[in-house]
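Undergrad: I would like to see how this sequence folds:
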Amino acid sequence: MTETSYRIDGATGAWEVVIGLEVHAQVTSQAKLFSGAATAFGAEPNTQVSLVDAAMPGMLPVPNRECIRQAVRTGMAIDAQINRWSRFDRKNYFYADLPQGYQISQLYHPLVGEGHVDVAPDEKQPDGIKRIGVERIHVEQDAGKLMHDQHPTRSYVDLNRSGVALMEIVSRPDMRSPAEAGAYLRKLRSLLRYVGSCDGNMEEGSMRADVNVSVRRPGGELGTRTETKNVNSVRFVMAAIEHEARRQVDLIEGGGRVEQETRLFDPDRGVTRSMRSKEDAHDYRYFPDPDLLPLELDEAFLADCRASLPELPDAKRRRYEAAGVTPYNAGVLTAEVETARWFDALLAAGAPAGPASNWVTGELFGALNRSGKGIEESPVSPAQAAELLALVVDGTLSGSLAKQVFELMLETGEGAVALVEARGLKQTSDTGAIEAVIADVLAKNPGQLEQYRAGKQALFGFFVGQTMKAMGGKANPAVVNELLRTALG
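TA: A predicted model of the protein is given here:
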C-alpha cells in the first residue's frame, strides 16, 4: 500500500487534506426503482412519470428486482459484504422536485456493507496501489429536476428523473490528495461500466459525486468537514478538493473556523461557495418505510448475481501482464471496458499480447485520437489488426511498412494481406538486391564513408537510413544492418 505525498503549505506550517466521496450512480435499468416508468435520458419533460413517481394518493411502491440485482453485483465487484436482510427508510424533507415530501432510501440497514477499491494514484507507477475503503452502498430513489432558466419569474419542475434508482457508494475518508480522489473515481466508474450497473456518464448526470473535505495537521485529529454537492466530472472533483482545502487552511490560519456545511462547486471560476448549513441524520427524521417490506436475499439470487459478473479490470490486468504486456500498457488497456473488449478480441484472433498492446496504445490510439472516434468505432476490426500484426511477426512487413499499410487500411477498409499483395509492399530479405543497393549508397557518399572508417561510428545510422530510403522502406532492417556492417568493414 502506498500513500500519495500531498501537503498544503500554510503560513503556520504544513496541513494534510482528508477526503471522502459519496458517489451517486444511476442504476442501469429500463424502469424506475419503485414504478414501471421509463428511465431513458433526454425525454421531453414529465413524459416518464407514473402515478407512483408523482406521489398520487393511494399509490404504493413496488421494488424493481433488477435494480436490487445491479446493486448487489456492484457490491460483489468491490468485494463488499452483501447484507441478506436490508430495509428501506423514509428520509423526510421538503423540496419542490420531491412530490412525496420524502425520499425512500436506506440509512440503518443498507443493502451492501463494507468493501474496498484499489487504486493507482500515479498512472506511471501502476504497481503503487492504495486501498480505499467503501463503507456502504445503499439504494435510493432520485429526486426530480428544477429548471430555473425557462421563465423569468418561475421555476419549472421536470419529474422524469423522480424515482430513478440510485446507488449511493460511500467511501471511507481514506484519500489524502486530489490525485487519489481522481484515481478512486476513475476506478469506480470503470468497475461500474465493467459490471454494467451504471453507464458512468457524468455529463448526463448518471454519475456524480458529493465531495467531503477537511484539513488537519499531518496525523492530527480530523477537522470539520464540508460537503460539496453534485460534482459531475473527475477533473472538477480534483479542482473542488484543491480549492476547498486551500480555503479551509486560509480560513483557519486567519483565525476563523470551518463550518460544517453544504457547498457548491463553480466550474467556471474553480471555486466552492456556501449553499446551506449541513444537516445531520436526525434533521431528516428517518424512519422505516411502512409501505415496503424488508429485502431478504436467498442464496440462489446471490449465486446468480455472482455468476453474472464479468472478468473485472484488476484480474484482466494481471492476465495481460502474465501474457507479456507491460504494467503500464495493461493499466491503459483495462481502464475502459470497451478498450479491454477490443483488445481481448484482438488476442482471440491470434495476435501476440506484447506487440499487440504496443500497437493498440500507439498506432491505433493515435489514429483514433486524430479522427475523434472511440475504439468501438474503429474502422479497423480486431481481426484485421491481427492480420496486420501477423505480417510483422513473420517478417513480411517492417515496422515502417506496417505503418503505411495501416494508413491504407484506415482509408480503404481493406485487409492487410490484400493491400500488401495489390501494392507490392512486402519486405525483402534478398541479400543480393540489398548488397547492390548498399554498394551504390557507399559509392555516392565517400565523405561519410571516410569519416565512419576514421572512427565516427554514429554514421552507421546514416547508411542504414540511406539504404532503406533507396529500397522504399521494403528492405528487412535486420538484414540491412548485418550486410552494412560487413560492407563497412
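
Undergrad: CA atoms for contacts and neighbours, from now on please.
TA: Will do.

Undergrad: residue 244 and residue 267: what is the separation?
TA: In this structure, residue 244 and residue 267 are 13 Å apart, going by C-alpha to C-alpha, to the nearest Å.

Undergrad: these two - which one has more neighbours?
TA: A count of neighbours by other C-alpha atoms under 10 Å puts residue 244 above the other of residue 244 and residue 267, at 28 against 16.

Undergrad: what about that one, which SS state?
TA: Secondary structure, DSSP: H, G, I helix; E, B strand; the rest coil: residue 244 is helix.

Undergrad: nearest residue to it in space, please, no chain neighbours.
TA: residue 272 (6.6 Å; C-alpha to C-alpha, 6 or more residues apart in numbering).

Undergrad: now that the one you found has come up, it's in contact with residue 248, right?
TA: No - assessed by C-alpha atoms under 8 Å, residue 272 is found out of contact with residue 248, at 11.1 Å.

Undergrad: between these two, which one's more packed in?
TA: Comparing residue 272 with residue 248 by other C-alpha under 10 Å, the one with more neighbours is residue 248, at 24 against 20.

Undergrad: now for the helix or strand encompassing the more buried one, which elements pack on it?
TA: Element membership of residue 248 [criterion: DSSP states H and E] is helix 234-253. Judged by 3 or more C-alpha pairs under 8 Å, 6 or more residues apart in numbering; DSSP states H and E, helix 234-253 is in contact with strand 8-10, helix 178-195, strand 207-216, strand 271-277.

Undergrad: hmm, try it at 10 Å
TA: Helices and strands touching helix 234-253, by 3 or more C-alpha pairs under 10 Å, 6 or more residues apart in numbering; DSSP states H and E, are strand 8-10, strand 13-26, helix 178-195, strand 207-216, strand 226-231, strand 261-266, strand 271-277.

Undergrad: dump the residue contacts of residue 212.
TA: Residue 212 makes contact with 18-22, 171, 173, 224-229, 240-241, 244, 262-263 under the criterion C-alpha atoms under 10 Å, 6 or more residues apart in numbering.

Undergrad: what about it, distance to residue 390?
TA: 51 Å.

Undergrad: how about residue 205, secondary structure?
TA: Secondary structure, three-state DSSP: residue 205 is coil.

Undergrad: once you drop chain neighbours, what's closest to it?
TA: Once flanking residues are discounted, residue 205 sits nearest to residue 232: 6.7 Å by C-alpha to C-alpha, 6+ apart.

Undergrad: quick one: the helices in the stretch 51-200 of the chain?
TA: Along the stretch 51-200 of the chain, counting by DSSP state H, counting those that start in this stretch, helices occupy 65-77, 178-195.

Undergrad: please give me the structure for this one as well, since I'd like to look at both together:
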Amino acid sequence: MIITSKKGNSYELVIGLEIHAQIKDECKVFSKSSTNWDAKPNTNISPMDIALPGALPVLNMNAVSKAIAAGMAINATINEESFFDRKNYFYPDLPSGYQITQFYKPIVENGWVDISLEDASKKRINIERIHIEQDAGKSIHDLVGDKTCLDYNRAGVGLMEIVSKPELSSPFEAGEYVKKLRSLIRAVGASDADMDEGSMRVDANVSVRLVGEKRLGTRCEIKNLNSVRYLQAAIEFEANRHIEIIENGGQIDQETRLFNVEKGETRSMRKKEDANDYKYFPDPDLPPLKLSTDFIDAIRKNLPELPEQKLTRYLEYGIIEKEAIIMSEDIGFSSYFDEVAKKSEPKMAYTWVMIELLGRLNKEQIKIEESKILPSHIIELISLITNGKINGKIAKTVLDEMFVKIMSNEVKTPSEIVKDLGLEQIDNTDEIIAAIKDILKNNPTQLQSFKNGNQKLFGFFVGEVMKVTKGKANPAKVNDLLKIEIDKA
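TA: The predicted structure is shown next:
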C-alpha cells in the first residue's frame, strides 16, 4: 500500500502481526486448573498459577500437540527440541514476575500462508515462529471504587503466539492474514480463535518508509486488537500518524499503543521494550522439550481436512467460489454442512443449510454451532423432498415451523411437523387431474389465449392448481398432467 502525503511524498506501509491464540484445552499449560477463565473470579487457580513458593510447572502435552497441529497447518518446521524461557517484567496480574515462554528456540519455525489480495492474486506471508507461553491474569479497574481487582483465572492459560515477518503492506492484507490464520487454527482444533470472546488477540507492529527505502522505519506496536475491523482501522490511523510526524520534521518514538475504538485513534501506553529489557533466560524448572519423530508423525497423520482442501471439494460439488470460500474457512459452517452432505445430495445440502437454515439463524442472531435444528433434521427434511413427500415450498414452511417451536423451547422433527399440519404432498394422479379440469373449466378465456400462443399463461394455470391444493400438489406431476389436459380441452 502506497500512501501519498500532503507534500506529495510516497510512503510504503510495513506491518508485522503477533497473534495470541488461546490453546483449546480443558487444562492450563503448566497446571491442571481449568481454562474456564470466565468463571467466578479466582476459582480456577492452583498454587502454580498464582506463583506460590515451591509450586513447579508440569507441561501439558495436549497443549503441545495443539501447537504442533497449528504449525503443520501453516506449513512450518516442527522442532524436535525446543526450550522454555522466562520473560521478566512486573505487572500486578503476573504473580510470578515473569512469563514462561519460548524465546531462544520455539516449537514451530519458518511457516507461511498464502492470502488473496483485492485483485484476486495471491501473496505469500512468511511466519517466523509459533511459540507456547502462559497468559497473565486480568486487572479489573471498575469494580470497586478507585481500586484495582485481580482475577487470576486466566493466569497460566496456554497461548500460542504466532509471529509473522513484516511482510504485510496494507490494512486489507492484515485483515485477510488474520482471517486465514483464524480459519487454519480453528480447522485443526488448536484454538477457538474467537476474537469476540477474547480467545484470540492481535498486536500490530506498524511502520512507514519512503518508497525505495530499504531500511525499516521505527515501529509502534498496537496492543490487544480484538476484531479485524478494529485492526484495520488502527493500522490506517497509525500509518497516517507516522507520516504526519515525519513530514513535520519529528521522529517516531518506539512505543506500545492502544486503540481507542470510540475515537478511532491510537494513544500511547508505554515505551516499547526491546528483547534485552526482558532479561530472558532458560527456565530452570522446565527441561528441554524433546519430541520423537513418531509423536510428531502421529499428529500429522490425524490432521483434519484443511480449509483449502475443503474449498477444492466444495468447488467440485458445483458451489460458487465466493460461497465455497466462506464455507471452507468457517469451521462451524463447514462441519454442519459436511454432516448433511454425507447423507444428502451436496447441492441440496448447500441450499438447505447455507441459504435456508443460515438465513433464519442470522435473523434470530443464532450461531450455527448453537442451532437446535440439527444436521439430522435437515437430512430428514431433504429426504422428505427427494422422496416426494413434500415439495420445496412446503419444506420452507416446515423449516419456519421448526423455528417457531424452537423459540418456545419445543423441538419437533420435520416428519412430525408435516404430519401435525397435514402438509404431505399430494401425489395422487386422479386428485391432481380433477383439480386441473376444474381450473380449465373455470378459466375458458385464459385457456383459449394459451392455445392461441400466449405461453406465459401456463404459469398461471400451475399457480391456480397449487393454490387449490394449498401448495401440496407435486409440482412435477402438475406440469406433466397440465400439458396433457390442456391438449385434451
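
Undergrad: follow-up on the earlier one: looking at the helices and strands packed on helix 234-253 of structure 1, spot the one closest to residue 108 of structure 1.
TA: Minimum separation from residue 108 of structure 1 across these (C-alpha to C-alpha) falls at strand 13-26, 16.6 Å.

Undergrad: which strands and helices sit next to the closest one?
TA: Where contact means 3+ C-alpha pairs under 10 Å, 6+ apart, strand 13-26 of structure 1 is packed against strand 8-10, strand 130-141, strand 165-171, helix 178-195, strand 207-216, strand 226-231, helix 234-253.

Undergrad: how about stretch 99-107 of structure 2, aligned to which bit of structure 1?
TA: Under TM-score structural alignment, the counterpart of stretch 99-107 of structure 2 in structure 1 spans residues 103-111.

Undergrad: quick one on the thing from earlier: closest to residue 432 of structure 1 out of the helices and strands packed on strand 13-26 of structure 1?
TA: That would be helix 178-195 among those, by C-alpha to C-alpha, at 54.4 Å.

Undergrad: corresponding residues in structure 2 for that closest one?
TA: So helix 178-195 of structure 1 sits over residues 171-188 in structure 2, by TM-score structural alignment.

Undergrad: residues of that stretch that come out buried?
TA: Neighbour-count burial for stretch 171-188 of structure 2 flags 171-188 (criterion: 16 or more other C-alpha atoms under 10 Å).

Undergrad: now that stretch, how far from the centre of its chain.
TA: 8 Å (C-alpha atoms, centre = their mean, to the nearest Å).

Undergrad: where in structure 2 does stretch 73-91 of structure 1 fall?
TA: Counting by TM-score structural alignment, stretch 73-91 of structure 1 corresponds to 69-87 in structure 2.

Undergrad: for the matching stretch, buried residues please.
TA: Buried, per 16+ other C-alpha under 10 Å, within stretch 69-87 of structure 2: 69-76, 78-79, 82-87.

Undergrad: which residues of the stretch 301-450 of structure 2 fall in helices?
TA: Counting by DSSP H, counting those that start in this stretch, the helices of the stretch 301-450 of structure 2 are 307-316, 321-329, 331-341, 346-350, 358-363, 375-386, 392-407, 414-421, 429-442, 444-451.

Undergrad: between these, which gets nearest to residue 93 of structure 2?
TA: helix 331-341 (33.1 Å).

Undergrad: against structure 1, where does the closest one fall?
TA: Aligned using TM-score structural alignment, helix 331-341 of structure 2 spans residues 337-347 in structure 1.

Undergrad: which outside residues touch that stretch?
TA: Residues contacting stretch 337-347 of structure 1 (C-alpha under 10 Å, 6+ apart): 190-196, 312-313, 316-317, 320, 330, 332-334, 348-349, 351-353, 356-357, 360-361, 374-376, 378, 381-387, 389.

Undergrad: rerun that using 8 Å as the cut-off
TA: Under the criterion C-alpha atoms under 8 Å, 6 or more residues apart in numbering, residues 190, 193-194, 333-334, 353, 356-357, 360, 375-376, 382-383, 385-386 lie in contact with stretch 337-347 of structure 1.

Undergrad: can you check stretch 192-202 of structure 2 too?
TA: With C-alpha under 8 Å, 6+ apart, stretch 192-202 of structure 2 has contacts from 17-24, 182, 185-186, 191, 223-227, 231.

Undergrad: mind redoing it with 10 Å?
TA: Taking C-alpha under 10 Å, 6+ apart as the rule, stretch 192-202 of structure 2 contacts 17-25, 38, 159-162, 178-179, 181-186, 191, 222-228, 231, 331.

Undergrad: what's the first-to-last distance across it?
TA: Chord length of stretch 192-202 of structure 2, first to last residue, is 14 Å (C-alpha to C-alpha).

Undergrad: show me which residues of that stretch are buried.
TA: Neighbour-count burial for stretch 192-202 of structure 2, counted by 16+ other C-alpha under 10 Å, picks out 192, 193, 194, 195, 198, 199, 200, 201, 202.

Undergrad: could you do stretch 65-73 of structure 1 as well?
TA: For stretch 65-73 of structure 1, by 16+ other C-alpha under 10 Å, it's 66, 67, 68, 69, 70, 71, 72, 73.

Undergrad: from those residues, which is closest to residue 292 of structure 1?
TA: residue 68 (13.8 Å).

Undergrad: tell me the contacts of the closest one?
TA: With contact taken as C-alpha under 10 Å, 6+ apart, residue 68 of structure 1 is in contact with 27, 33, 74, 111, 138, 139, 165, 167, 295, 297.

Undergrad: that one and residue 51 of structure 1, how far apart?
TA: Using C-alpha to C-alpha, one gets 22 Å for the distance from residue 68 of structure 1 to residue 51 of structure 1.

Undergrad: neighbours of residue 297 of structure 1, how many?
TA: Using other C-alpha under 10 Å, residue 297 of structure 1 has 17 neighbouring residues.
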